[in-house]
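Asks: Next one to model:
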Amino acid sequence: MSKHESINYVEFPSNNLSATKEFFKKVFGWSFEDYGPEYTAFADAGLEGGFFKADQKSSTENGAALIIFYSNDLEATQAKIQEAGGKIIKPIFSFPGGRRFHFTEPSGNELAVWSDQ
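Replies: Got it, this is the predicted structure:
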C-alpha cells in the first residue's frame, strides 16, 4: 500500500535492459515485469521501481543519488556482484558505524552495499 508523502518508486536508466535484469535477478533475487521494449519494472527489492532504456547512467560523480543496499555478509555480497558481472569501483572501506563498497551493474549505474558487521 502506498503511504502518503513517502518515497514510493525509483527509476534508473539502462542501456541494456536484458543484462540489467539478469544481474539483479542473480544477485538480489528481484523479479521483473516488462512494459514494452524500453521499460521494465522490478519488485522484491525493498522498494519498487523500474529501468528505462537510455544511454545515461546514474553516478555520484555526476551528482546522482546513491542507492545503498544492506548486507549481513559484505564479502559474500561483493563476490555475488562480481560473479554476476558487476564491477567494484570503490573497494570495501570503513566508516563510522560500518563498512561498505560501491559497484556498477552492467549498465553502469553506481550503487553501494553496507554492513554494520
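
Asks: make it CA atoms for all contacts and neighbour counts henceforth
Replies: OK.

Asks: list the contacts for Asn15?
Replies: 53-56, 107 (Cα atoms under 8 Å, 6 or more residues apart in numbering).

Asks: what's the helix or strand for Thr20?
Replies: Element membership for Thr20 (DSSP states H and E) is helix 17-28.

Asks: Tell me where the protein has strands.
Replies: 10-14, 31-34, 39-43, 49-53, 67-70, 87-95, 98-104, 110-115 (DSSP state E).

Asks: got these as TSV, with mean neighbour count columns?
Replies: Shown next, in TSV, are the strands of the chain (neighbours: other Cα atoms under 10 Å):
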stretch	mean neighbour count
strand 10-14	18
strand 31-34	14
strand 39-43	19
strand 49-53	18
strand 67-70	14
strand 87-95	14
strand 98-104	19
strand 110-115	20
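
Asks: Export the ones you listed to CSV and append columns for distance to Thr20.
Replies: Formatted as CSV, these follow (distance: least, Cα to Cα, whole Å):
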stretch, distance to Thr20
strand 10-14, 7
strand 31-34, 11
strand 39-43, 10
strand 49-53, 8
strand 67-70, 16
strand 87-95, 13
strand 98-104, 10
strand 110-115, 12
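
Asks: Apply the buried test to the contacts of Asn15 and list what passes.
Replies: The neighbour-count test (16 or more other Cα atoms under 10 Å) marks Ser107 as buried among these.

Asks: and which of the contacts of Asn15 is nearest to Asn72?
Replies: Ser107 (25.7 Å; Cα to Cα).

Asks: Roughly how far does that closest one sit from Asp55?
Replies: From Ser107 across to Asp55, the span is 9 Å (Cα to Cα, to the nearest Å).

Asks: contacting residues for the nearest residue to Tyr70 once chain neighbours are set aside?
Replies: Nearest residue to Tyr70 in three dimensions, chain neighbours excluded: Trp114, at 5.1 Å (Cα to Cα, 6 or more residues apart in numbering). The contact partners of Trp114, by Cα under 8 Å, 6+ apart, come to 68-71, 74, 98-101.

Asks: one more to put side by side:
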Amino acid sequence: MPISDANRAGEPCWADLMTSDLPRAREFYTRLFGWTTQESGPEYGDYVTFQMGGEDVAGMGAQEPDSTLPDAWTTYLAVTDADATVAAARAAGAEVLAEPMDVGAIGRMAILMDPTGAPIGIWEAHEFTGFGLVDAAGAPVWHELNTRDFARAIDFYTQVFGWKPVVLSDTDDFRYSTIGAEGTMVAGVFDAADHLPDSTPSHWQLYLGVKDVHAATVTVTELGGTVIREPWTAEFGTFSLVTDPTGALFVLGSVDEQANADENAVEPDADLPIG
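Replies: Here you go, the predicted structure:
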C-alpha cells in the first residue's frame, strides 16, 4: 500500500466531508470502504477521522444546524504559511470563505473560493500532515478541479500555490492538465465550461479507490446513496460518479484494474473528466 509520510506544498494533503447527518454518513462510508473511525471529542468539534488499516485517509465534520450549504467533500492543499497563502489568494481574486484559524496544535487551516467559483481548503501542518495512505483501495486516488474558466484557474493556482501544470490534452473538446512533482501526478484540472450543467458551479472532485468499481457502485445504492453515472472505463481505469445518502458527490476509482483498462480503453466522452 502506498503510505504517505509527507505532503508537498501546493499538493492535496487532506479531504473532509461536511455532512448534515453524521451517524448516517459514518455508517455509509465505513460499510462502503471498510473504514474505521476516530472521534476527536468536543475539543475539535466532534470531528471524525476515517482510517484504513490504521492510516488516516479522510475526515468528517457536522454542518451547522442552520446551514444552507449542500453536504460536500473539500480537498485541502498543503501550504507552509496559511496566512500568507490567504493574502496571496485574495490578491489573486479568490474569496475567503473561512479566515485562517488554528485547529488545536495540529495545524492551521482556511477555506477559499478560487476565482472560478470552486471552494478549496488550505492546510498548514503542525502536528498533523494529512493523508497517511493514498493510491489504494479505501484511500484517495485522485483530486480534480472541474472549472468553468480553465485559463484563470491555471493562472490562479500557479501564482498562489506554485503549480507547474503538465498538459495532458489541449483541444476544444478535451482540455486537461495535471500537477505533481516530476514523475508523479496527484491532481488534475479539467476544462468543464462546455460540459457542466448550467446549475453546477466549478468544483473540486474527490476520487476514492476501490478494487471493484462495479461492485462498489451496487453497494452505494444498497447503502442509500445515488449513482449519478454508471461505471465507465477510460485510459486510467474504471470509474463511477456517485453521492452518499445526503447528496455529497464523489467518484469511485479502480486501483487494481489498470491492465484491463489499458486493454479496453475508450476515449472519454465529454460529459465528465477521465479521472
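
Asks: counterpart of the helix holding Thr20 of the first structure in the second structure, which residues?
Replies: The aligned range for helix 17-28 of the first structure in the second structure is 22-33, by TM-score structural alignment.

Asks: Can you list the neighbours in contact with that stretch?
Replies: Contacts to stretch 22-33 of the second structure, defined as Cα under 8 Å, 6+ apart, come from residues 19, 35-37, 60-62, 137-138, 210, 216, 219-220, 223-224, 244-246.

Asks: could you redo the last one with a cut-off of 10 Å?
Replies: With contact meaning Cα atoms under 10 Å, 6 or more residues apart in numbering, stretch 22-33 of the second structure is reached by 17-19, 34-37, 46-48, 50-52, 60-63, 137-139, 208-210, 216-217, 219-220, 222-225, 244-246, 248.

Asks: And for stretch 87-101 of the second structure?
Replies: Contact with stretch 87-101 of the second structure is made by 81-86, 107-124, 152, 155-157, 159-161, as judged by Cα under 10 Å, 6+ apart.

Asks: Now, those residues that are in strands?
Replies: The members of those that map onto strands under DSSP E are 107-113, 119-124.

Asks: so can I have CSV of those residues showing distance to Thr75 of the second structure and neighbour count?
Replies: Converted to CSV, those look like this (distance: Cα to Cα, whole Å; neighbours: other Cα atoms under 10 Å):
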residue, distance to Thr75 of the second structure, neighbour count
Gly107, 16, 17
Arg108, 15, 21
Met109, 12, 24
Ala110, 12, 21
Ile111, 10, 21
Leu112, 11, 22
Met113, 12, 20
Pro119, 8, 23
Ile120, 6, 22
Gly121, 6, 21
Ile122, 8, 28
Trp123, 10, 31
Glu124, 13, 27
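
Asks: The residue nearest to Tyr70 of the first structure pairs with which position in the second structure?
Replies: Aligned counterpart of Trp114 of the first structure in the second structure: Gly253 (TM-score structural alignment).

Asks: Relative to Glu61 of the first structure, how far out is the spatially closest residue to Gly86 of the first structure that is not a sequence neighbour?
Replies: Once flanking residues are discounted, Gly86 of the first structure sits nearest to Glu105: 4.7 Å by Cα to Cα, 6+ apart. According to Cα to Cα, Glu105 of the first structure stands 16 Å off from Glu61 of the first structure.

Asks: sorry, back to before: among the contacts of Trp114 of the first structure, which recur in the second structure?
Replies: Retained contacts for these in the second structure, judged by both residues aligned by TM-score structural alignment, their matches' Cα atoms under 8 Å, are 68-71, 74, 98-101.

Asks: wait, which of these is closest to Met1 of the first structure?
Replies: Proximity of these to Met1 of the first structure was ranked by Cα to Cα; the top entry is Phe69 with 21.9 Å.

Asks: What lines up with that closest one in the second structure?
Replies: Aligned by TM-score structural alignment, Phe69 of the first structure pairs with Leu208 of the second structure.

Asks: what residues are up against the residue nearest to the spatial centre of the second structure?
Replies: Residue closest to the mean C-alpha point of the second structure, counted by Cα atoms, centre = their mean, is Leu206 at 2.9 Å. For Leu206 of the second structure, the contact set (Cα under 10 Å, 6+ apart) comprises 15-16, 72-75, 140-145, 187, 249-253, 275.

Asks: swap the cut-off to 8 Å and go again
Replies: Neighbouring residues of Leu206 of the second structure by Cα under 8 Å, 6+ apart: 15, 73-75, 140, 142-144, 250-251.

Asks: got a markdown table for those, with distance to Arg26 of the second structure too?
Replies: Listed next are those as a markdown table, based on distance: Cα to Cα, whole Å:
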| residue | distance to Arg26 of the second structure |
| --- | --- |
| Ala15 | 15 |
| Trp73 | 14 |
| Thr74 | 17 |
| Thr75 | 19 |
| Pro140 | 17 |
| Trp142 | 22 |
| His143 | 22 |
| Glu144 | 24 |
| Phe250 | 15 |
| Val251 | 18 |
